[in-house]
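J.: structure for the following, please:
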Amino acid sequence: MLPETIFRSSALEPADRFGTWRDIMTETHAPMDLRSEHEAEFWVNQRNIALGDVTVYPLECFPLTFRRTPKLISKSDPEAFHISLVKRGTGMLRLGKETLVHGAFDYHTSDTSRSFELSSGPDPFEIIGVEIPKAALPMPPRAAAKVIGRRISARTGIGSLLATFLTQVTEESSTYQEGDGARLSTVLADLVASLFAGVLDADRSLPPETHRRTSLLRIKSFIHNNSDSSELDVAAIAAAHHISVSYLHRLFQQEGKGMTVAGFLLEQRLTRARQDLSDPLRQDVPVHAIAARRGFSHAAAFSRAFKNAYGIPPTDFRRQVIPPTGTPCALPLHPSAPVAPTAASRPAIREG
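T.: Model (predicted):
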């Protein structure tokens, strides 16, 4: 499990909630002046997930105002960039003479070395925040600083890819090993740098390795979202990303995990087909129809691939996981079975 701390205001007396959380924010992020009209009945839920030097924190909170002043900067500056995915609510950022309003599925950015004031809207808000040291970002800090305060969307392109990554990490943090933190922080830094470079139209400022890793993430996301199409194959994937088939193969080979393009596509299809076969609500859907629904053109090819992956034919698998009563039962998987990116369950979050 990734190192994680949790703060729930409900665990404290109302009079202690705002002040305690304000102190925690100052210690874990940077000294800030926090104010709220709801201090007397303040409510906040926050998790801090450590990915090496990078911190990711899901946060939902009553309305408030963050201020980072010259005095606070002189007191302490962790030399970090902050980026938040706004999931719910609105915010208004004052950065010098500029004012920018953020809404849901926008990114808010700030720099611990610059003064700013960020006020949320009148309703509770929800974000996924990221604190990333400037030294950890694979692009020149002066270039990255030019992005601060600009409007950035999380709905398309790298912005959407970053939003998917942040959502997955925060929702499935308990499924990762502590040693995964360094790898995840590298992926996150690459995505943030690519997002910033796209805003600046300055992709050339990024190292080649950052380009490669970001391209692979984008391609994997595309395959995951489109694997149900029977027309999707290696050539179609390459064409959709305006690259050659040989370069596509090379991207996967350079990852060094033994996964091929075709293998990754097959894994996505099999994982979804297995979920369908395990669903009591679909027990009357023929196996061949499920195969077609998940991108397999031939039922026989699906049966062979399923048995190779799970060690049992799909019909027998369904019979064992969905008994006549319609109540699913557990079935051990074949050691080579692919694992769905979002299949692992999470334990209940403790109060604290």
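J.: alpha carbons only for contacts and neighbour counts from here, please
T.: Will do.
J.: correct me if wrong: Ser9 contacts Val44.
T.: Yes - Ser9 lies in contact with Val44 (CA atoms under 8 Å); the separation is 5.5 Å.
J.: who has more neighbours out of these two?
T.: Neighbour count, other CA atoms under 10 Å: between Ser9 and Val44, Ser9 has more, with 22 against 19.
J.: ok, that one - contacts?
T.: By CA atoms under 8 Å, 6 or more residues apart in numbering, the contact set of Ser9 is Arg17, Phe18, Trp21, Phe42, Trp43, Val44, Asn45.
J.: go again using 6 Å as the cut-off
T.: Arg17, Trp43, Val44 (CA atoms under 6 Å, 6 or more residues apart in numbering).
J.: residues in contact with the second one?
T.: For Trp43, the contacting residues are Ser9, Cys61, Phe62, by CA under 6 Å, 6+ apart.
J.: try 10 Å this time
T.: Arg8, Ser9, Ser10, Pro14, Arg17, Phe18, Trp21, Glu60, Cys61, Phe62, Pro63, Pro124 (CA atoms under 10 Å, 6 or more residues apart in numbering).
J.: shared neighbours of Ser9 and Val44, anything?
T.: Common neighbours of Ser9 and Val44 (CA under 10 Å, 6+ apart) are Arg17, Phe18, Trp21, Cys61.
J.: pretty sure Ala238 contacts Ile219?
T.: Yes - using CA atoms under 10 Å, Ala238 makes contact with Ile219 at a distance of 8.8 Å.
J.: between those two, which contacts overlap?
T.: What both Ala238 and Ile219 touch, as defined by CA under 10 Å, 6+ apart, is the set Leu248, Val261.
J.: look at Ala301 and say how many residues are nearby.
T.: 11.
J.: now do it against Ala136, distance only.
T.: According to CA to CA, to the nearest Å, Ala301 and Ala136 sit 46 Å apart.
J.: before we move on, what about Lys71?
T.: 26 Å.
J.: could you do Phe42 as well?
T.: Phe42 is 34 Å from Ala136, by CA to CA.
J.: for the comparison step, fold the sequence that follows:
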Amino acid sequence: MLRESVFRTMDLPPRDRFDAWAQRMGSTHAPMRLSTPRTEDYRGHQRVIELGEVVVWPATMDPLTFHRTAKLVRQSDPETYHLSLLLKGEGAAVWDRRQAVYRINDFHTNSSSRSWDVTTGADPVTIVGVEIPRALVPVPGHRVDRVLGGLISGREGSGALLAQFLRQLIGDTGPYRPSDAPRLGTVVADLVTVAFAHAVDADPSVPPETRSRSLVLHIKDHVRRHLADPDLTPARIAAAHHISRSYLYRLFQSEGVGIAAYIRDQRLAGAHRDLADPALRALPVNAVAARWGFLRAAEFTRAFRTAYGLAPSELREQALTADEDGQGAKAGAGAGDRAAVGGTPKP
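T.: Model (predicted):
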């Protein structure tokens, strides 16, 4: 079996999870500045498989924005290319003046030597990351620069070959010996080289619909990070992104939900999570509502009941009852285990 390490934020106290994940991401690829709307209980899972100089790391993570700034590049540059194969979710990147949107089976590409921003969608994402030294990719750097920050399809051609190999590799590392790792790394490097060489001959222009989709994802990230602000309005959102309100409305029409409805739904989802969390049982319902931007208790209750079919207090009561029942079951199981260890098992 290949040597690999596993990291789970759920193994840590909730308050430490996001900082630990940020540190893990920085050490896996390159130092980055990360932001998320879920800093208090961040969920992420990563495997790191070392293949000689090449590293492959499948991961699933909560919504996240990665910032690789020019200052961070100057401070530390491992001189690597990075590719991420998106298996679940969606994301968008800003690279210089270019934008790209990623969907399932697309590869995102970047370099540790350049600054960029990458934002995932509203739901958790699952990716297969690849870190490869630039020296192992014999394609001239000035040519690779033409496609970095863009996407490579994992559904056809050389990109599909790379995607298929990565899926097979992470699916079962059991058949391989540790001594196979450098040879497997060479295979990854060759497939990446072929994919880059093919991509540099493609048209680098970005269709208008791609720019629009990228902007929507960045607006959604902005909304999620400012849900507690009661003054989060379409006018303020449009101003923050240097667009008109009418254009903002048109963007979200294509999403099938208005911008105001999107804000409301995200706030209600956050309140639902808090009310269902036994660790927050001491926080009054009106305080939960306020922390998600609802300043009027009656308005919050009406919206919550419409969305979930029950009042906020009823959801909390159900969650607490389920938690108490679960704790009781665990205690009973523990007593049975202790009896078995101490002597004759009870029938």
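J.: report the TM-score for the pair.
T.: Aligned and superposed, the two chains score 0.57 in TM-score terms (TM-score structural alignment, normalised by the length of the second structure); 202 aligned residues with a CA RMSD of 1.3 Å.
J.: thinking again about what came up before, pull out the buried residues from the contacts of Trp43 of the first structure.
T.: Neighbour-count burial (16 or more other CA atoms under 10 Å) applied to the contacts of Trp43 of the first structure gives Arg8, Ser9, Arg17, Phe18, Trp21, Glu60, Cys61, Phe62, Pro63, Pro124.
J.: give me the subset of the residues you listed lying in strands.
T.: Arg8, Glu60, Cys61 (DSSP state E).
J.: what residue of the second structure matches up with the last one?
T.: Using TM-score structural alignment as the criterion, Cys61 of the first structure maps onto Met61 of the second structure.
J.: columns distance to Arg94 of the first structure on top of the buried ones among the contacts of Trp43 of the first structure, output as JSON lines?
T.: JSON lines is the format used below for those (distance: CA to CA, whole Å):
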{"residue": "Arg8", "distance to Arg94 of the first structure": "29"}
{"residue": "Ser9", "distance to Arg94 of the first structure": "28"}
{"residue": "Arg17", "distance to Arg94 of the first structure": "27"}
{"residue": "Phe18", "distance to Arg94 of the first structure": "23"}
{"residue": "Trp21", "distance to Arg94 of the first structure": "23"}
{"residue": "Glu60", "distance to Arg94 of the first structure": "21"}
{"residue": "Cys61", "distance to Arg94 of the first structure": "20"}
{"residue": "Phe62", "distance to Arg94 of the first structure": "20"}
{"residue": "Pro63", "distance to Arg94 of the first structure": "16"}
{"residue": "Pro124", "distance to Arg94 of the first structure": "20"}
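J.: any idea which of these is closest to Leu191 of the first structure?
T.: Glu60 (23.5 Å; CA to CA).
J.: against Leu166 of the first structure, how distant is the closest one?
T.: 15 Å.
J.: same thing with Ala262 of the first structure?
T.: Taking CA to CA, one finds Ala262 of the first structure at 26 Å from Leu166 of the first structure.
J.: ok, now Leu251 of the first structure?
T.: 23 Å.
J.: please identify which of the two sits among more neighbours.
T.: Leu166 (21 against 18).
J.: so the more buried one touches Gly129, yeah?
T.: Yes - at 8.9 Å, Leu166 of the first structure and Gly129 qualify as touching, with contact defined as CA under 10 Å.
J.: okay, and the common contacts of those two?
T.: Joint contacts of Leu166 of the first structure and Gly129 (CA under 10 Å, 6+ apart) are Val56, Tyr57, Pro58, Ser84, Leu85.
J.: got a quick PyMOL command for the buried subset of those residues?
T.: Under the burial definition 16+ other CA under 10 Å, those of those that qualify are selected in PyMOL by:
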select buried, resi 56+57+58+84+85
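J.: list the buried residues in the longest helix seen in the second structure.
T.: As assigned by DSSP state H, the longest helix anywhere in the second structure is helix 312-342. Using 16+ other CA under 10 Å as the burial criterion, the residues of helix 312-342 of the second structure that qualify are Pro312, Leu315, Arg316, Ala319, Leu320.
J.: okay, it sits on what stretch of the first structure?
T.: Under TM-score structural alignment, there's no match for helix 312-342 of the second structure.
J.: for that helix, name the packing helices and strands.
T.: Judged by 3 or more CA pairs under 10 Å, 6 or more residues apart in numbering; DSSP states H and E, helix 312-342 of the second structure is in contact with helix 259-275, helix 285-291, helix 297-308.
J.: okay, the angle between it and helix 259-275?
T.: Here helix 312-342 of the second structure runs at an angle of 40 degrees relative to helix 259-275 (axes from the mean of the first three to the mean of the last three CA atoms, to 10 degrees).
J.: run the chain-centre distance for helix 312-342 of the second structure.
T.: In this view, helix 312-342 of the second structure has its centroid 32 Å away from the chain centroid, taken as CA atoms, centre = their mean, to the nearest Å.
J.: with stretch 3-16 of the second structure instead?
T.: That offset, for stretch 3-16 of the second structure, works out to 15 Å (CA atoms, centre = their mean).
J.: surely Ile127 of the second structure is in a helix?
T.: No - using DSSP: H, G, I helix; E, B strand; the rest coil, the assignment for Ile127 of the second structure is strand, not a helix.
J.: nearest residue to it in space, please, no chain neighbours.
T.: Computed as CA to CA, 6 or more residues apart in numbering, the closest residue to Ile127 of the second structure that is not its neighbour in sequence is Leu86, at 4.6 Å.
J.: what about that neighbour, how many residues nearby?
T.: With other CA under 10 Å as criterion, Leu86 of the second structure counts 23.
J.: what's the answer for the one 4 residues further on, then?
T.: Glu90 of the second structure: 23 surrounding residues under other CA under 10 Å.
J.: can you check the one 4 residues further on too?
T.: Residues within reach of Val94 of the second structure, counting by other CA under 10 Å, total 20.
J.: please report how far the closest residue to it other than its chain neighbours lies from Ser246 of the second structure.
T.: In space, and not counting its chain neighbours, Val94 of the second structure is closest to Asp117: 5.2 Å by CA to CA, 6+ apart. Using CA to CA, Asp117 of the second structure is found at 26 Å from Ser246 of the second structure.
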